[in-house]
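Trainee: Task: produce atomic coordinates for the following.
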Amino acid sequence: MTLSVIIPTLNEEQALGQTLADLPSSHTLEIIIVDGGSTDRTLAIANTFCAHTPMAQLVRAPTGRARQMNEGAKASRGDILLFLHADTQVVEGAPRIIESALANPAVVGGRFDVRFATRSGWGSIIGALMNWRSRTSGIATGDQAIFVRRHIFERLGGFADIPLMEDIEFSRRLKRAGSTVALRQTVTTSFRRWEQQGPL
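Mentor: Next up is the predicted model:
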């Protein structure tokens, strides 16, 4: 199986470098960075990374996370698609963990547990609640690094072109397409959006 990691970006110069550095080096790992019109150093960081990483490419797309992720999926070649926020770092061994989860042909996709990179007690509480809700309902957010079999993603028509909560809307459709897994391994993501904007 080939895994394609699709990373939508928009002015992510502060976070993107670390996210890319934490990705495992593998000849079966494709990395697609999809930029939605960054005006900071995001493009320079992405271009430098792609120049030194054989299976990485930078794609331009209209602004909007759903549009960017859909364009990234179109540009990718992997059997499995992992949608990763630019400020989220994957757990060590993520490709192997995902491949193992999908060894069961009934499983169409899934997500990881999430941990927020903050000392705030609210971060721990929100992360625990998100993981609990996802485990009991099958609903996932983009912070949890959603992954899906390519043919299922294409059959579902990708992410809905809506301005907010495209991840939750997609995960609802995904769980109706087959079994999904809620992995206990954690990805680590920034708490900045919650601190600046709240839940939305």
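
Trainee: alpha carbons only for contacts and neighbour counts from here, please
Mentor: OK.

Trainee: list the buried ones in the lengthiest helix in the chain?
Mentor: Ranked by residue count and defined by DSSP state H, the top helix of the chain is helix 121-137. If you call a residue buried by 16 or more other CA atoms under 10 Å, then helix 121-137 has these buried ones: 123-124, 126-128, 130-131, 134-135.

Trainee: do the same with stretch 66-84
Mentor: 66-73, 75-76, 78, 80-84.

Trainee: Where do the helices of this protein begin and end?
Mentor: 16-21, 42-51, 65-75, 94-101, 121-137, 150-156, 166-177, 192-197.

Trainee: which residues touch the most centrally placed residue in the chain?
Mentor: Centroid check for the chain by CA atoms, centre = their mean gives L84 as the closest residue, at 2.0 Å. Listed by CA atoms under 8 Å, 6 or more residues apart in numbering, the contact partners of L84 are 5-8, 142-143, 145-146.

Trainee: please give me the structure for this one as well, since I'd like to look at both together:
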Amino acid sequence: MPAPISIIIPTLNAEADLPGCLDSLMPGLDAGLIRELIISDGGSTDGTETIAEAAGARILAGEKGRAKQLIAGAEPARGDWLLFLHADTVLSRDWAEHVMEHLNTRPEIAAVFTLAYRSDDRMAKAIAARANRRARWLGLPYGDQGLLVSRALYDEIGGYDDIPLMEDVRIVQAIGKKRIAILSAEARTSAAKYERDGWRQRSWRNTWLITRYLMGASPESLARLYR
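Mentor: The predicted model follows:
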């Protein structure tokens, strides 16, 4: 039987973060979970392609835009399961065992990882905890938490929508809270934007954007405010 998971990572000038992300995938390779690695690139001009080639990835070059890249990456994927990851996310070493248990016991639903930030700032744990509560209570995890979804369920909901922002929110809304499990393995994501903008400021800005989206603001209008 072929390995079950196609891993899809959208990239754009990701040479600083991609090696850590790829290295964290090794437990899944050792466990026989990974069928293929697809890098969906949006026009990188740095060493992203070289890093991806060295890892044995299939590289798809296409139009820039995370939703477009996720859609393009999923299209040719051959796995029965799709694992979408951001290039600046590093999975904890125990991720493979938690994913294997999920595939064996709850194959009808999707899953995300528990969010953590790669930072020693005292705000990092507090903001991650708030995000994880949101994911549990509202069924609205961040894209930074990854998304593990069966090909059948992905096709059933129509996959990602080609929108300039909130594609991660839109797809988990389509899946529905009752069909998303939160694994205790961590997705440790970059804290660069929080460190640049300030932890409180960035957190409230993100909350403001998603609140506006849930109240009906268009992704196009919100994308103009996002940076």
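
Trainee: Next, format the contacts of L84 of the first structure as TSV and append distance to G157 of the first structure.
Mentor: What follows is the contacts of L84 of the first structure, written out as TSV (distance: CA to CA, whole Å):
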residue	distance to G157 of the first structure
V5	18
I6	16
I7	19
P8	18
G142	17
D143	21
A145	19
I146	16
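
Trainee: report the longest strand in the second structure, please.
Mentor: As assigned by DSSP state E, the longest strand anywhere in the second structure is strand 180-189.

Trainee: Could you name the helices and strands sitting against it?
Mentor: Contacts defined by 3 or more CA pairs under 8 Å, 6 or more residues apart in numbering; DSSP states H and E place strand 180-189 of the second structure against strand 89-91, helix 95-105, strand 110-117.

Trainee: who touches the shortest one?
Mentor: Applying CA under 8 Å, 6+ apart, the contact partners of strand 89-91 of the second structure are 17, 20-22, 24-25, 144, 185-190.

Trainee: ditto for stretch 105-116 of the first structure
Mentor: With contact meaning CA under 8 Å, 6+ apart, stretch 105-116 of the first structure is reached by 101-102, 123-124, 127-128, 130-131, 140, 143-149, 152, 174, 177-191.

Trainee: got it, and stretch 197-214 of the second structure?
Mentor: With CA under 8 Å, 6+ apart, stretch 197-214 of the second structure has contacts from 123-124, 127, 166, 193-194, 219, 222.

Trainee: neighbours of the closest residue to E30 of the first structure other than its chain neighbours, just the number please.
Mentor: Counting by CA to CA, 6 or more residues apart in numbering, E30 of the first structure lies nearest to S4, which is 4.5 Å off, once chain neighbours are set aside. Neighbour count of S4 of the first structure, defined by other CA atoms under 10 Å: 27.

Trainee: swap in V172 of the second structure?
Mentor: Neighbours around V172 of the second structure, by other CA under 10 Å: 22.

Trainee: residue contacts, it?
Mentor: So V172 of the second structure contacts 139-141, 180 (CA under 8 Å, 6+ apart).

Trainee: and it, what pairs with it in the first structure?
Mentor: Alignment note (TM-score structural alignment): V172 of the second structure maps to S171 of the first structure.

Trainee: From L3 of the first structure, how far out is the most far-flung residue of the first structure relative to its centre?
Mentor: Distance from the C-alpha centroid of the first structure peaks at G121, with 24.4 Å (CA atoms, centre = their mean). Note on G121 of the first structure: its distance to L3 of the first structure, by CA to CA, to the nearest Å, is 34 Å.

Trainee: Same check on P163 of the first structure?
Mentor: The spacing between P163 of the first structure and L3 of the first structure, counted by CA to CA, is 27 Å.

Trainee: When the two are compared, which one has more neighbours?
Mentor: A count of neighbours by other CA under 10 Å puts L3 above the other of P163 of the first structure and L3, at 26 against 10.

Trainee: Check the alignment and tell me where the more buried one lands in the second structure.
Mentor: So, by TM-score structural alignment, L3 of the first structure is matched to I5.

Trainee: shouldn't that match be in contact with G32?
Mentor: No - using CA atoms under 8 Å, I5 of the second structure makes no contact with G32, being 9.2 Å away.

Trainee: Report the contact partners of R149 of the first structure.
Mentor: Applying CA under 8 Å, 6+ apart, we find R149 of the first structure in contact with 79-81, 108-109.

Trainee: and the counterpart of N47 of the first structure in the second structure, how many neighbours does it have?
Mentor: Matched by TM-score structural alignment, N47 of the first structure corresponds to E53 in the second structure. Using other CA under 10 Å, E53 of the second structure has 12 neighbouring residues.

Trainee: so what's E53 of the second structure up against?
Mentor: E53 of the second structure neighbours (CA under 8 Å, 6+ apart): I59.

Trainee: any idea how far N131 of the first structure is from T141 of the first structure?
Mentor: Taking CA to CA, one finds N131 of the first structure at 10 Å from T141 of the first structure.

Trainee: With R115 of the first structure instead?
Mentor: 13 Å.

Trainee: before we move on, back to that, counting neighbours, which of the contacts of stretch 105-116 of the first structure end up buried?
Mentor: The neighbour count (16+ other CA under 10 Å) marks 101-102, 123-124, 127-128, 130-131, 140, 143-149, 152, 174, 177, 180-183, 185-191 as buried among those.

Trainee: ok, for R67 of the first structure, nearest residue in space, not its chain neighbours?
Mentor: R67 of the first structure's closest residue in space is D161 (CA to CA, 6+ apart), at 6.2 Å.

Trainee: Quick one: map the one you found onto the second structure.
Mentor: By TM-score structural alignment, D161 of the first structure lines up with D162.
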